[in-house]
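Starting from these lines, generate the structure:
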Amino acid sequence: MSPTFLALLVAHLLGEFVLRRDPPSRPEGAPIPLLLHAALVTALSALLLGTLNAWLLGSLLLVHSLSDASRSHLLPRGPRSFLGEQGVRLALLAGLAWSFPGAWETGLWGSQLTGDALRTYAQVLVVTAGILATVPAAGVVIGLLLEPLTRELEEEQSPAGGLRNGGRYIGWLERGLVLILYLSGQASGIGFVLATKSILRFGEIKDSEHRKLAEFILIGTFLSFALALSGGLLTEWALGAIRAD
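Sure, this is the predicted structure:
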């Protein structure tokens, strides 16, 4: 597992899904905000790699600027476009990591950390990437996938009196908890989390007049748990690849 790619991946996830002010699925189209965001991700990459390699950082700035511009002006809104653009961006980051194999070794952290310390830093990057992909990034994907169903819900079936962004935070907490349970070897506890949420959410909508809302919540819940388990599997695999190196 390339430490260079891990650093670029964490910088991308931080800039895209945590530090971004406009919605990741439809970034602001003005040139200045797009360039500022690309510059932020590039700066984060330089920090995590501990490098000032001009060719690598310039390429990163170009990749993120073009990707944001294409998503803002050319690609239609929707899960396919968003996932496709993210896939292309990750492939480009992997290509940059392959093109600049010495960026990590010649950087500040790669030259200072050795042995167990280097492996620990790589493991921290893997876990951080897993958390960012499973919690905020998966939330954006779920929102896009459920958007057609959200429009289908009738106004009177929408839950009333809820906290603003309460559903988002519930999703973050449940996927984070599922990831923690899985990585800590307590996968059996995931069923308890699912049962607890089912009791809390479905007790108030058990009558037939809320059928659509109940189905919407079921779909969102299972989708959230599926992405959380997938994130746990990928994180576990990446940690194993680092231990094997």
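
Please make it C-alpha for all contacts and neighbour counts, starting now.
Will do.

Tell me the buried residues in the longest helix anywhere in the chain?
Counting by DSSP state H, the longest helix found in the chain is helix 211-244. Across helix 211-244, burial judged by 16 or more other Cα atoms under 10 Å covers 212-214, 216, 220-221, 223-225, 227-229, 231-233, 235-236, 238-239, 242.

Can you name every helix or strand that it contacts?
When contacts are defined as 3 or more Cα pairs under 8 Å, 6 or more residues apart in numbering; DSSP states H and E, helix 211-244 packs onto helix 115-132, helix 138-152, helix 166-183.

ok now the first one, how far from the chain's centre?
In other words, helix 115-132. Put simply, helix 115-132 sits 16 Å off its chain's centre (Cα atoms, centre = their mean, to the nearest Å).

That helix to helix 166-183, inter-axis angle?
140 degrees (axes from the mean of the first three to the mean of the last three Cα atoms, to 10 degrees).

which of the residues in helix 115-132 are buried?
Residues of helix 115-132 classed as buried by neighbour count (16+ other Cα under 10 Å): 118-119, 121-123, 125-132.

Could you dump those residues into a markdown table and include distance to residue 202?
Below are the buried residues of helix 115-132 laid out as a markdown table (distance: Cα to Cα, whole Å):
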| residue | distance to residue 202 |
| --- | --- |
| 118 | 47 |
| 119 | 45 |
| 121 | 42 |
| 122 | 41 |
| 123 | 38 |
| 125 | 37 |
| 126 | 35 |
| 127 | 33 |
| 128 | 33 |
| 129 | 32 |
| 130 | 29 |
| 131 | 27 |
| 132 | 28 |
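
Please provide the structure for the following sequence as well, for comparison with the first:
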Amino acid sequence: MLGAILLVLIGSADLARSGISSTLGRVVAIVIAWLAVILLATLGLGIAVWWVAIPVLLAVAWLATTTTSIDRRTAPGIVPAVGVLLSLLAFLVWDRTSLGMSGFIVDWHAGVVSAVISSLSLAALAVAVGVTLFAVESANLVVRAALRPATAASKPVIMPGSRSPWWKRTAAPALAVADLRGGRLIGPVERVLIIALTLAGALPIVAGLIAAKGIVRFPEISNDGAGGSKAEYFLVGSLVSWAIAVAGAGLIWITVAG
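So this is what the prediction gives:
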């Protein structure tokens, strides 16, 4: 359950960061969303506050080391995504908070009319929500970090005499990369479809979806210059995006099965 809470916290925060222009509005939206998640976890599921504090601290670390800005990157690069992955694996091994839960959400689940919802555990439902939220915007940050490896041109800019901590330093603009139009919108839809179709066992449709994307992008890639930046951009970005979707589907399946 802690893994689901972590994904919900990160996913909701990144949606607020990408969808709200003002800094104050972002902070207010994130605080409200996180308070709602904490209250639902503690009062609705009966999880102790000190357990909920673990994913909250990890989500804060994610916010401190990532950015939703399209043309900038932070110094840690892909490290925050690796940290989230390791955290999820650790939660799968030793997290037992889903056992013996009690609260109004547990009571609602026990009396729910829908046979589909009642057949799934609360942990599986929470993981599904968390994976979906992460796949919408947070996965875009991971893909963007993978497409922009650390270089001398993207190291943090430190003004002379600056004593600001490393997590507040702003990275220099990322190196120019050929941008395939619509990728930021296509990616979330594609990932959600792959997750849903994979869980439904429609693997041939997933293969067709992946093939269709390559066909649609082929004219744009075939017109690429000698550098081949668009082809590399498409391949790396697509592979990372698909890997996130498959991993998300796998996490949901493991939670449902076990």
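
and the two most separated of the buried residues of helix 115-132 of structure 1?
Across these, no pair lies farther apart than 118 and 132, at 21.3 Å, counting by Cα to Cα.

Relative to residue 112 of structure 1, how far out is residue 45 of structure 1?
Computed as Cα to Cα, to the nearest Å, the residue 45 of structure 1 to residue 112 of structure 1 distance reads 17 Å.

re earlier: so which of the helices and strands packed on helix 211-244 of structure 1 is nearest residue 14 of structure 1?
Across those, the minimum distance to residue 14 of structure 1, taken as Cα to Cα, is reached by helix 115-132, at 7.2 Å.

tell me the angle that closest one makes with helix 138-152.
10 degrees.

what packs against helix 115-132 of structure 1?
Helix 115-132 of structure 1 packs on helix 3-17, helix 211-244, going by 3+ Cα pairs under 8 Å, 6+ apart.

I'd like to know which elements the shortest one is packed against.
Helix 3-17 of structure 1 is packed against helix 31-49, helix 79-99, helix 102-105, helix 115-132, with contacts defined by 3+ Cα pairs under 8 Å, 6+ apart.

can we see that at 6 Å?
In terms of contacts (3 or more Cα pairs under 6 Å, 6 or more residues apart in numbering; DSSP states H and E), helix 3-17 of structure 1 is packed against helix 31-49, helix 79-99.

Need the residues that contact the shortest one.
It stands for helix 31-49 of structure 1. 7, 8, 11, 12, 15, 61, 64, 65, 104 (Cα atoms under 6 Å, 6 or more residues apart in numbering).

Would you mind finding the match for the fifth one in structure 2?
Pairing criterion TM-score structural alignment: the partner of residue 15 of structure 1 within structure 2 is identified as residue 12.

For its match, which residues are in contact?
By Cα under 6 Å, 6+ apart, the contact set of residue 12 of structure 2 is empty.

Go again with 7 Å.
Residues in contact with residue 12 of structure 2, defined by Cα atoms under 7 Å, 6 or more residues apart in numbering, are 33, 133.

And residue 133 of structure 1, by the same measure?
residue 13.

just the one 5 residues further on next, same as before
When the contact criterion is Cα under 7 Å, 6+ apart, the partners of residue 138 of structure 1 are residue 227.

Stretch 214-223 of structure 1 aligns to what range in structure 2?
On the basis of TM-score structural alignment, stretch 214-223 of structure 1 is assigned to residues 231-240 in structure 2.

what's the average distance of the matching stretch to structure 1?
On superposition with structure 1, the mean distance recorded for stretch 231-240 of structure 2 (mean Cα distance after the TM-score superposition for structure 1) is 1.7 Å.

leaving aside the residues next to it on the chain, what's closest to residue 248 of structure 2?
Leaving aside its chain neighbours, residue 248 of structure 2 sits nearest to residue 131 (5.7 Å; criterion: Cα to Cα, 6 or more residues apart in numbering).

one step back: and residue 45 and residue 112 of structure 1? Which one has more around it.
Neighbour count, other Cα atoms under 10 Å: between residue 45 of structure 1 and residue 112, residue 45 has more, with 26 against 11.

Give me the aligned partner of the more buried one over in structure 2.
In structure 2, residue 45 of structure 1 lands on residue 38 (TM-score structural alignment).

Is residue 124 of structure 2 in contact with residue 256, as I believe?
Yes - at 5.3 Å, residue 124 of structure 2 counts as touching residue 256 under the criterion of Cα atoms under 7 Å.

Nearest residue to residue 46 of structure 2 in space, please, no chain neighbours.
Using Cα to Cα, 6+ apart, the closest residue to residue 46 of structure 2 is residue 102 (4.9 Å).

Before I go, just wanted to say thanks for your time.
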